[in-house]
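Novice: Here is a sequence together with a model predicted from it:
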Amino acid sequence: MKSIVALLCTLFSLGAWANQLESIRIWPSPDNTRIVLDMGAAPRFNYFTLSNPHRLVVDLSQTQNRVSFSEVQNNSELITRVRSSKAPEAGSYRLVFELKAGVKPAVFPLTPAGDYGHRLVVDLPYEDQSRASQPAVRNAVAGRDTIVIAIDPGHGGEDPGAIGPRKNREKHITLSVSRRLAELINKEPGMRAVLTRTGDYYVNLNKRSEIARKARADLLLSIHADSVANAGPRGASVWVLSSNRANREMAAWLEKQERQSELLGGVGEVISQTDANPYLTRTFLDLSMDKSRADSYAISEHILAAMGKVVRLHKRKPEHASLAVLKSPDIPSLLIEAGFISNPQEESLLLSADHQQKVAQAVFNGIKSYYRENPSSRTMVASQDVGQAALSARKHTVKTGESLSVIAQRYGVSVGLLKGHNRLQSDVVRVGQVLDIPSS
């Protein structure tokens, strides 16, 4: 009889505790705090907020807690305390997050991925956005603008990226290399760096481009470490947006009229002042995307040439891919794979401070080389060697992906003037063709 009762109690207990709260992880960032609840199974939940004092309450149905609150690492300025409270029904568990300010939380479950099982994610955006890190903007120095380079350390926080044979995580390597690159850029007169993340937290993929745009960046570089199932491949590579992705993104941008005013180079302002003419809008966006892709490819060639002098290359030519961080139609965007973390030897190199510095220095040299050869009259970089810049600006060798309109736009001349100066009979140019650039 006792054994039957014990069995019934066990079965009742298993039914009552259908899920487990296994850990609580808190990831503060400049814009929000993310809370991750690691669950034994898919969570069933409800949540609401309270004021006076501010609290977020999360009810987990049929869940047993296995977390010691004293062991939860909390570096968030928003969350003051994590505790439990009386659950609304038997078998459930109530979590309470005491807060310094009111929030509008976003709460959503995530299915198992990588090393993680079921999770319940809570994003708490800061209502006072003044606490968020303000991106650097262009500085007028002696009447000239600073070239702004946005650096995106791949992954972060809840997203570890690739994991090497020795369990090292890509997100830490990308942040370290990015910081080294930013330091080099910030030491260069006429250049400034802005990081999409400065710590171990996750930034939405679409928001990475938005951060670059708000900083009025001239270039966006996303730093990553490659990984494949085979441990053999080694070497760095540079990726640019494929034409298919460019076409898809163009359609998406056309549907978002309210965001078009954020485009750089005056394109957004022109679009916002039109009478919503779809053909005119398409023309402006086509020009912007064409120039962005051509510039991306040209910059990637300079970076690969510089990297090839100091590190092994996996591919000596820029590769094309459909990657979210490359999608911006108004900012030249590159993804740089610093090496293969899946290769044991390269994993060790990527962890080395000396190697990280080599990679950062090579990327910086490539950026600087490009802007030296393609100066803009508004920048300090262009003014540092006026004679050489003027000489190099008089000739242009056509590169893959460039059109006559793109080249004319780059040098600030009309297509007609460029054609007439070079005695061209059509708008078609070929790769390797050398054009004389007339005075504007």
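Specialist: Looks like it came in fine.
Novice: From now on I want contacts and neighbour counts done on CA atoms only, so please keep to that.
Specialist: Fine.
Novice: Just the helices from the stretch 51-200 of the chain, written as ranges.
Specialist: 170-187 (DSSP state H, counting those that start in this stretch).
Novice: Strands of that one, residue ranges please.
Specialist: Using DSSP state E, counting those that start in this stretch, the strands of the stretch 51-200 of the chain run over 55-60, 63-65, 79-85, 93-99, 106-110, 118-125, 140-141, 144-145, 147-153, 191-195.
Novice: can you pull the buried residues of the lengthiest strand in the chain?
Specialist: Taking DSSP state E as the criterion, the chain has its longest strand at strand 19-28. Buried residues in strand 19-28, counted by 16 or more other C-alpha atoms under 10 Å: 19-21, 23-28.
Novice: how many neighbours does residue 91 have?
Specialist: Look at residue 91: counted by other C-alpha atoms under 10 Å, it has 17 neighbours.
Novice: residues touching it, list them.
Specialist: Contact analysis of residue 91 by C-alpha atoms under 8 Å, 6 or more residues apart in numbering lists 16-17, 61-64.
Novice: Neighbour count and distance to residue 226 added to the residues you listed, as CSV?
Specialist: Shown next, in CSV, are the contacts of residue 91 (neighbours: other C-alpha atoms under 10 Å; distance: C-alpha to C-alpha, whole Å):
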residue, neighbour count, distance to residue 226
16, 16, 45
17, 18, 41
61, 23, 40
62, 20, 41
63, 24, 39
64, 20, 39
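Novice: put this beside the first:
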Amino acid sequence: MKSQHYLSSIKGSSRCLTLALAVGTLLASFAVSAASVEEVRLWRAPDHTRLVFDLSGEVEYKLFTLSNPARVVIDIEGSSLGGDLSRLDFNESPISGMRSAIRDENTLRIVIDLGAQVEPRSFTLAPNSEQGDRLVVDLYDESPSANAPRSTITNSSNSTSAPRSDERRNIIVAISAGHGGEDPGGIGYDGKLREKNITLKIARALFDQLERMPGYTPIMIRDGDYYVELQRRSEIAREERADLFVAVHTDWYRTSRANGLTIYALSGDRADRENSRRVAQKENNADLLGGVGGDLDLSSWDDDVALTLVSLQMAWSMEQSLIAGTRVLESLDGVTRLRRDKVQQASLEVLKSPDIPSMLIETGYLTNPDEARRLNTSAFQQKLARGIAQGVMNYFYDAPPEGTLVAWQKSNGIVPLPGIYMVKRGDSLSVIAQRYNVRLAELKSVNSISSNTIHIGQELTIPGVGTAEPEEHTIRRGETLSEIAQRYQVSLGSLRQANNITNDRIMVGQILKIPAS
């Protein structure tokens, strides 16, 4: 009898436990599905619009499209909307409006009204140190945006085909500002500074520096506050036939003491993995190598040969990345503290292109108050950009790509004048004057220098900027006077005057005199 009572107690306890577990499971399920939408954020990129729904927890959702009129519909089980959709700015996006309602008593339905056809994609993100659960909806344009920024329009006239032998093409430098959009990157010591904003300002300053130099065409991987996937960044550079890829970032550390600039190139370990991946995928898509001069289709080779070809190309790219990074480090020595005086190698996704030399520049630490405040000033951003640009130009002048204007300049003994030269270790006034073919007295005069003392990082004005450019230009098919004036950094009026032109009519083969800028 006692044992039977004991058994009944066990059964009763078991039922209670089962009931408790069932209730707990139900409550847990309710907790997961009852998460609310706390805020909705929007970013416009050149080829898509991103919506980020900030959530109070995990959700179950369904996304589908409706036509006549075109709409994207999102159903979120057991949820509610806490944000205000009316505050969103839909300008320059395919969205004409957004609305929400509760249906079937506990399902939040969000309807995105469209003014243009899109391809929707969606995914959820788990919480991180900065943000909670998120639902991300990307609306990809079915045709390229007419409002795409100066940088990300692919298939440009500079890059779609190999240059003809009678042309002198520009060197193309792809500039990638780190993070962007819903990804702020590192957060500053004050909780306000965002890496994505600092990197974009430095990248734009670098763009402006290179754009002013004849023989260079910079492109911006992102030119606004939106996110570009890491793999897509190197793809854009390859589509644009870039000769160099420069990623701009800021650093972060758990204490405020860390400071200084570091440059990274791809490590051998990551390179080996990337080589194997490209060979493994060669049957599924025509993976191309070869850069500006031509393309090599890996699918036409067996795996062993393809791996050898990719490995050789990657070895060249890694070697050139280290050389280019070293030239930039040399130019930045004195501009800011170098945390490492040699290029470091790391397994970074954004540096993995096998046919484009690539570097990532950590410009300083936002967690260091002094360095963060300096990085946030326009004067220091411009100084960094000048140093990076000078290093890039030094690298390409040492070994210019065949068929480029820089290669032509070097073969004719012309040293491009940077306008502002940043003194680096080992420089002297006489060496700088000799390098740019200017008189020492004139160099000292324009810089108000009475002695021969200069210091690392000092900025010197080089007199006679523009005199080192070609004095004549032979007009090619498709060129205009305004384009030629812009290329040589001279005014349209002075170009007309130097050639006795009263209108803008020019002919193929005509030789123009290029006035000093």
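Specialist: Cool, got the structure. What you see is a predicted model, and the numbers here were worked out from it, not measured in a lab.
Novice: sorry, back to before: with respect to residue 358 of structure 1, which of the strands of the stretch 51-200 of structure 1 lies nearest?
Specialist: In terms of C-alpha to C-alpha, the element of these nearest to residue 358 of structure 1 is strand 147-153, at 16.6 Å.
Novice: Now do the same for residue 327 of structure 1: its match in structure 2.
Specialist: Matched by TM-score structural alignment, residue 327 of structure 1 corresponds to residue 352 in structure 2.
Novice: In three-state terms, label the spatially most central residue of structure 1 for me.
Specialist: With distances taken as C-alpha atoms, centre = their mean, residue 208 lies nearest the centre of structure 1, 3.8 Å away. Here residue 208 of structure 1 is helix, with the state taken from DSSP: H, G, I helix; E, B strand; the rest coil.
Novice: correct me, but it touches residue 196?
Specialist: Yes - with contact defined as C-alpha atoms under 8 Å, residue 208 of structure 1 reaches residue 196; the gap is 5.9 Å.
Novice: Now the common contact residues for the two.
Specialist: By C-alpha under 8 Å, 6+ apart, the residues touching both residue 208 of structure 1 and residue 196 are residue 152.
Novice: The counterpart of residue 187 of structure 2 in structure 1: what's it in contact with?
Specialist: Using TM-score structural alignment, the partner of residue 187 of structure 2 in structure 1 is residue 163. Applying C-alpha under 8 Å, 6+ apart to residue 163 of structure 1 gives the contacts 169-170, 341-342.
Novice: Give me the number of neighbouring residues for the counterpart of residue 51 of structure 1 in structure 2.
Specialist: The equivalent of residue 51 of structure 1 in structure 2 is residue 67 (alignment by TM-score structural alignment). Look at residue 67 of structure 2: counted by other C-alpha under 10 Å, it has 9 neighbours.
Novice: all strands of the stretch 251-400 of structure 1, in order?
Specialist: Counting by DSSP E, counting those that start in this stretch, the stretch 251-400 of structure 1 has strands at residues 319-321, 333-340, 395-397.
Novice: Which of those strands sits closest to residue 387 of structure 1?
Specialist: Comparing those by C-alpha to C-alpha, strand 395-397 comes nearest, at 13.7 Å.
Novice: Of all the residues in the helix or strand following that closest one, which ones are buried?
Specialist: Scanning forward in sequence from strand 395-397 of structure 1 by DSSP states H and E, the next helix or strand is helix 404-411. Neighbour counts over helix 404-411 of structure 1 (16+ other C-alpha under 10 Å) mark 404-408, 411 as buried.
Novice: ok, now how distant is residue 198 of structure 1 from residue 263 of structure 1?
Specialist: Going from residue 198 of structure 1 to residue 263 of structure 1 by C-alpha to C-alpha, to the nearest Å gives 25 Å.
Novice: For residue 341 of structure 2, which non-adjacent residue is closest in space?
Specialist: In space, and not counting its chain neighbours, residue 341 of structure 2 is closest to residue 329: 7.1 Å by C-alpha to C-alpha, 6 or more residues apart in numbering.
Novice: Contact partners for that neighbour?
Specialist: Here residue 329 of structure 2 is in contact with 263, 338, 341-343, 391 (criterion: C-alpha under 8 Å, 6+ apart).
Novice: do residue 122 of structure 1 as well
Specialist: By C-alpha under 8 Å, 6+ apart, the neighbours of residue 122 of structure 1 are 34-36, 105-108.
Novice: try residue 118 of structure 2
Specialist: Taking C-alpha under 8 Å, 6+ apart, one finds 94, 139-142 in contact with residue 118 of structure 2.
Novice: Done for today, thanks.
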